[in-house]
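# sequence first, predicted model second:
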Amino acid sequence: MPSVHEVTIEPLTEEAFAPFGQIIAAKDRPPDFRTESGTQGWAIDFRSGKPLIMLLKTPYRGLSFTKLECHFNLTQTFLPVGGSPAVVAVAPPSPTADRKTLPAPDRIRAFLLDGTKGYA
């Protein structure tokens, strides 16, 4: 029989999200490049693969979920284009190579996306 597990929504910070990926936003460190006109940039690390850019539209479904997706040999990057807040639930990778291994419910974490930052 299915059971319900509550997950506390945490603020999205570099430190809290580090085990799951990187935050895509202006950083609290000097930029990786700067132009004479004042444009500043921080590099996004795509060294682990070739980027494929897609535009996704995800309808609001409330603050509950019934499944998590697991991506092997793939990193996804999400950037908000509408500025709307959202919540993302994540779990650490499975310690085994078995693709059917599910994360323990107590290892799932949820982060509040304020609509100004992305994540990869």
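Perfect, thanks for sending it.
# alpha carbons only for contacts and neighbour counts from here, please
Will do.
# helix or strand for the residue lying farthest from the centre of the chain, just tell me which one.
Here the centre of the chain is the reference, and by CA atoms, centre = their mean the most remote residue is residue 36, at 32.2 Å. Residue 36 belongs to no helix or strand when assigned by DSSP states H and E.
# the structure to be compared is supplied as follows:
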Amino acid sequence: MKTLELAVEPLSREAFAPFGDVIEASEAVRHFPINGGNTERYHDLASIEPGPEGRAIVSIFRGQPRALPFRVEMMERHPLGSQAFIPLSGRPYLVVVAPAGAPPAATDLRVFLARADQGVNYRTGVWHHPLLALDAVCDFLVVDRSGPGHNCDEVQLDAVAVIPTVA
């Protein structure tokens, strides 16, 4: 099987826009003071989509660390709802995505290095790799869908894609 090395790019709102939302407190998002000026609210950071007959649920996922270089051999998607990951452990992590639609080829993948203060929300149907914690066990607050219907498709890639060691 052919092997492809993937480039790792920093996570930004603009670069990630085709796949979903970056969840972060920044000057680029709507924010305003609340609670008598004691708190700054960063408002409406992700479009949570529970889909028909679904409801939004909140869970904690505890991810085991992945060693780099890492071989990406499969991807998954949730065809009925979005899925948001907000890091709780103060550590950077990796995000691997491909556009919604037909199952992706290895050449369709993009890899982002997320800072410890950035979450992501995958739009409904966007292909992504399962959680990629780095260096240590990491907890993530996850907002996704519960409800009837099959909501997880998995596919094997046509080639192995490798994420190299990141600085």
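All right, it came through fine. All values derive from a computational prediction rather than experimental measurement.
# just the helices in structure 2 please.
13-16 (DSSP state H).
# so for it, the centremost residue is which one?
Note: structure 2 centre (CA atoms, centre = their mean) maps to residue 120, 4.5 Å.
# now it, nearest residue through space, not along the chain?
Counting by CA to CA, 6 or more residues apart in numbering, residue 22 is the residue found nearest to residue 120 of structure 2 once chain neighbours are left out, at 4.7 Å.
# can you give me the neighbour number for the equivalent of that neighbour over in structure 1?
For residue 22 of structure 2, the aligned position in structure 1 is occupied by residue 23, per TM-score structural alignment. Using other CA atoms under 10 Å, residue 23 of structure 1 is surrounded by 21 other residues.
# same question for the one 3 residues further on.
Residue 26 of structure 1 is surrounded by 14 other residues when neighbours are defined as other CA under 10 Å.
# please apply the same query to residue 49 of structure 2.
Neighbour count for residue 49 of structure 2, taken as other CA under 10 Å: 21.
# what distance do you get for it to residue 162 of structure 2?
Separation of residue 49 of structure 2 from residue 162 of structure 2 (CA to CA, to the nearest Å) stands at 31 Å.
# try residue 25 of structure 2
To residue 162 of structure 2, residue 25 of structure 2 is 31 Å away according to CA to CA.
# quick one: distance of the longest strand along structure 2 to the chain centre.
If each strand of structure 2 is counted by residues according to DSSP state E, the longest one is strand 153-163. Centroid displacement of strand 153-163 of structure 2 relative to its chain, using CA atoms, centre = their mean, to the nearest Å, is 16 Å.
# and what of stretch 90-99 of structure 2?
Using CA atoms, centre = their mean, the offset of stretch 90-99 of structure 2 from its chain centre is 5 Å.
# can you show me the strands along structure 1?
For structure 1, the strands defined by DSSP E occupy 9-11, 23-24, 33-34, 40-41, 86-90, 109-113, 118-119.
# contact partners of the last one?
The contact list for strand 118-119 of structure 1, computed with CA atoms under 8 Å, 6 or more residues apart in numbering, reads 21, 22, 23, 24, 25, 77, 78, 79, 80.
# average distance between that strand and structure 2?
By mean CA distance after the TM-score superposition for structure 1, the fitted strand 118-119 of structure 1 averages 0.5 Å away from its aligned residues in structure 2.
# in structure 2, what stretch matches that strand?
Going by TM-score structural alignment: strand 118-119 of structure 1 matches residues 119-120.
# that older thread, dump the contacts of strand 118-119 of structure 1 to CSV, plus distance to residue 64 of structure 1.
Converted to CSV, the contacts of strand 118-119 of structure 1 look like this (distance: CA to CA, whole Å):
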residue, distance to residue 64 of structure 1
21, 22
22, 24
23, 23
24, 25
25, 26
77, 22
78, 20
79, 22
80, 20
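# of the residues you listed, buried ones?
21, 22, 23, 24, 25, 77, 79, 80 (16 or more other CA atoms under 10 Å).
# many thanks, I have nothing further to ask.
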